[in-house]
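**Student:** sharing a model that was predicted from the sequence below.
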Amino acid sequence: MSVGNGTAGTSPLPLTNSVPVERGDAARNRALLLDAARLLVAERGAEAVTMDDVAAAAGVGKGTLFRRFGSRAGLMLVLLDEDEKIQQQAFMFGPPPFGPGAPPLERLLAYGRERLQFVWDHRALLSDATRDPQTRFNSPATLHRTHVRSLLAAADTSGDLDAQADALVALLDADYVTHRFVDLGRSLREQGDAWESVARKLCGQ
């Protein structure tokens, strides 16, 4: 699925896709597994939920769960999918400065703070998802990096845009954000200020 001109200076970005449409027992089984996983995550936190727990809560065999989602990280990614799509819609179609209509640097600064809050709110799920090499660089991660890179380009940033985008995205890594908050006492506002400082310097301001 492709979208319109939500990101300045680039070709249309694809929204991340959900799993293919299913019918009958397969769709009901998938919904049952996801409901069980969401309930357990809400009760215990994602880090305390195992695939055995989810299978038992849903009343299915663990093999069924692995066939549906591939791995624990795959399950975590599906749980993130709905909220990720909401944020993607906001930065591609929503009001400025997070969405289109503001200068690229303003959009970049707004993105950093919005994404930082999202990462904190979903830190356990994101941490699990990014520890699996097969899912670390998945479609949502690629989309966010592409968005940051496109805003840097639109702001006429000089130098290696790929390296600069990677540096900014690294500041929003779930484990890094959690470490700075929990271990170093850096609030989300302070981390947002740090993001802004780096982004401004990269854009020559």
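**Tutor:** Nice, I can see it.

**Student:** every contact and neighbour count from this point should use C-alpha atoms.
**Tutor:** Noted.

**Student:** for stretch 85-101, buried residues please.
**Tutor:** In terms of neighbour count (16 or more other C-alpha atoms under 10 Å), stretch 85-101 has its buried residues at 87-88, 90-94, 96-101.

**Student:** and if you look at stretch 40-52?
**Tutor:** Quick answer for stretch 40-52 (16+ other C-alpha under 10 Å): 40-41, 46, 49, 51.

**Student:** what residues are up against L79?
**Tutor:** Applying C-alpha atoms under 8 Å, 6 or more residues apart in numbering, we find L79 in contact with 34, 38, 125.

**Student:** dump these to TSV, plus neighbour count.
**Tutor:** Listed next are these as TSV, based on neighbours: other C-alpha atoms under 10 Å:
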residue	neighbour count
L34	19
R38	16
L125	22
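
**Student:** just these: which are in helices?
**Tutor:** Of those, the ones assigned to helices by DSSP state H are 34, 38, 125.

**Student:** mind giving me CSV with those and columns for distance to S158?
**Tutor:** CSV is the format used below for the ones in helices among the contacts of L79 (distance: C-alpha to C-alpha, whole Å):
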residue, distance to S158
L34, 44
R38, 44
L125, 35
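
**Student:** re earlier: in helices only, show me the buried residues of stretch 40-52.
**Tutor:** Per DSSP H, helices hold the following members of the buried residues of stretch 40-52: 40-41, 51.

**Student:** structure B:
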Amino acid sequence: MPFGAPSERSDAARNRERLLHAARELVNECGVDAFTMDMLACRADVGKGTVFRRFGSRAGLMMTLLSDSESEFQRQFIFGPPPLGPGAPPLERLIAFGEARIKFVEEFGELARAASEHSPQNRHDAPPVVLWHRHIEMLLREAGLDRDPWLLALSLGASLDPERVLHSLREHGIPQERLAASWRELVTRLLKDG
């Protein structure tokens, strides 16, 4: 916690954890789309106002639920072992990043989609999305790609968008392995031709 930042009272911290525990249970039981803040208030035995004061909105709650998983994913590609983490050639890291992101979206994509549902104009500027974009751009630069790596990173990142990946998985029945193979082919050809 930053110096001088007020610490959370212990009872407030316990209430927050109780709300998050109840929210995780409800998401597991009924799914993200059926989940409501009323259901959470009832399950946690608190007023609906308490839930909104704590998380701001349904999207804010979903972002909070997603936060730990997202932080772990970021830790893996920033500090983890190769090929996802540092130490592998850029192409191997780029392939590993896409494969890991597709797997992440298969597991947590509904939360990611729900976290961005009330602010679609900002979802591309959310800190995790900006970080993934910068990471892809950095790997493209390290691989020697000098033809507009920022824009290419944006295009590559779009193929890993949670809504697109979930649509491919759920609506078209494309298995995760096939999406990962497509990603591998895409980035390999891009860097080979670049």
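**Tutor:** It's in. For clarity, every value in this text was computed on a predicted model and none was experimentally measured.

**Student:** surely R184 of structure 2 and F97 touch.
**Tutor:** No. R184 of structure 2 is beyond contact range of F97, at 9.9 Å (criterion: C-alpha atoms under 8 Å).

**Student:** which one of these two has more residues nearby?
**Tutor:** Counting neighbours by other C-alpha atoms under 10 Å for R184 of structure 2 and for F97 shows that F97 has the greater number, 25 against 20.

**Student:** quick one: map that one onto structure 1.
**Tutor:** Aligning on TM-score structural alignment places F97 of structure 2 opposite Y111 in structure 1.

**Student:** so what's its match closest to, chain neighbours aside?
**Tutor:** Sequence neighbours aside, F98 is the residue nearest to Y111 of structure 1 in space, at 5.7 Å (criterion: C-alpha to C-alpha, 6 or more residues apart in numbering).

**Student:** which among the ones in helices among the contacts of L79 of structure 1 gets closest to S187 of structure 1?
**Tutor:** Set against S187 of structure 1, the nearest of those by C-alpha to C-alpha is L125 (20.1 Å).

**Student:** follow-up on the earlier one: just the ones in helices among the buried residues of stretch 40-52 of structure 1 now: which is nearest D175 of structure 1?
**Tutor:** V41 (17.8 Å).

**Student:** the closest one contacts V49, correct?
**Tutor:** Yes. Using C-alpha under 8 Å, V41 of structure 1 is in contact with V49, at 6.5 Å.

**Student:** show me where structure 1 has strands.
**Tutor:** Using DSSP state E, structure 1 contains no strands.

**Student:** tell me which stretches of it form helices.
**Tutor:** Remark: helices assigned in structure 1 by DSSP H are 24-44, 51-58, 62-69, 72-93, 104-121, 123-130, 133-136, 139-154, 161-170, 174-178, 188-202.

**Student:** got the ones you listed as JSON lines, with distance to M1 of structure 1 columns?
**Tutor:** JSON lines is the format used below for those (distance: least, C-alpha to C-alpha, whole Å):
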{"stretch": "helix 24-44", "distance to M1 of structure 1": "21"}
{"stretch": "helix 51-58", "distance to M1 of structure 1": "31"}
{"stretch": "helix 62-69", "distance to M1 of structure 1": "22"}
{"stretch": "helix 72-93", "distance to M1 of structure 1": "12"}
{"stretch": "helix 104-121", "distance to M1 of structure 1": "22"}
{"stretch": "helix 123-130", "distance to M1 of structure 1": "23"}
{"stretch": "helix 133-136", "distance to M1 of structure 1": "20"}
{"stretch": "helix 139-154", "distance to M1 of structure 1": "12"}
{"stretch": "helix 161-170", "distance to M1 of structure 1": "24"}
{"stretch": "helix 174-178", "distance to M1 of structure 1": "27"}
{"stretch": "helix 188-202", "distance to M1 of structure 1": "30"}
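
**Student:** neighbours around the aligned partner of R113 of structure 2 in structure 1, how many?
**Tutor:** When structure 1 is aligned by TM-score structural alignment, R113 of structure 2 is paired with S127. By other C-alpha under 10 Å, 21 other residues sit near S127 of structure 1.

**Student:** for S127 of structure 1, which non-adjacent residue is spatially closest?
**Tutor:** Leaving aside its chain neighbours, S127 of structure 1 sits nearest to A174 (5.6 Å; criterion: C-alpha to C-alpha, 6+ apart).

**Student:** L140 of structure 2 too?
**Tutor:** Using C-alpha to C-alpha, 6+ apart and skipping the chain neighbours, the partner closest in space to L140 of structure 2 is P149 (6.1 Å).
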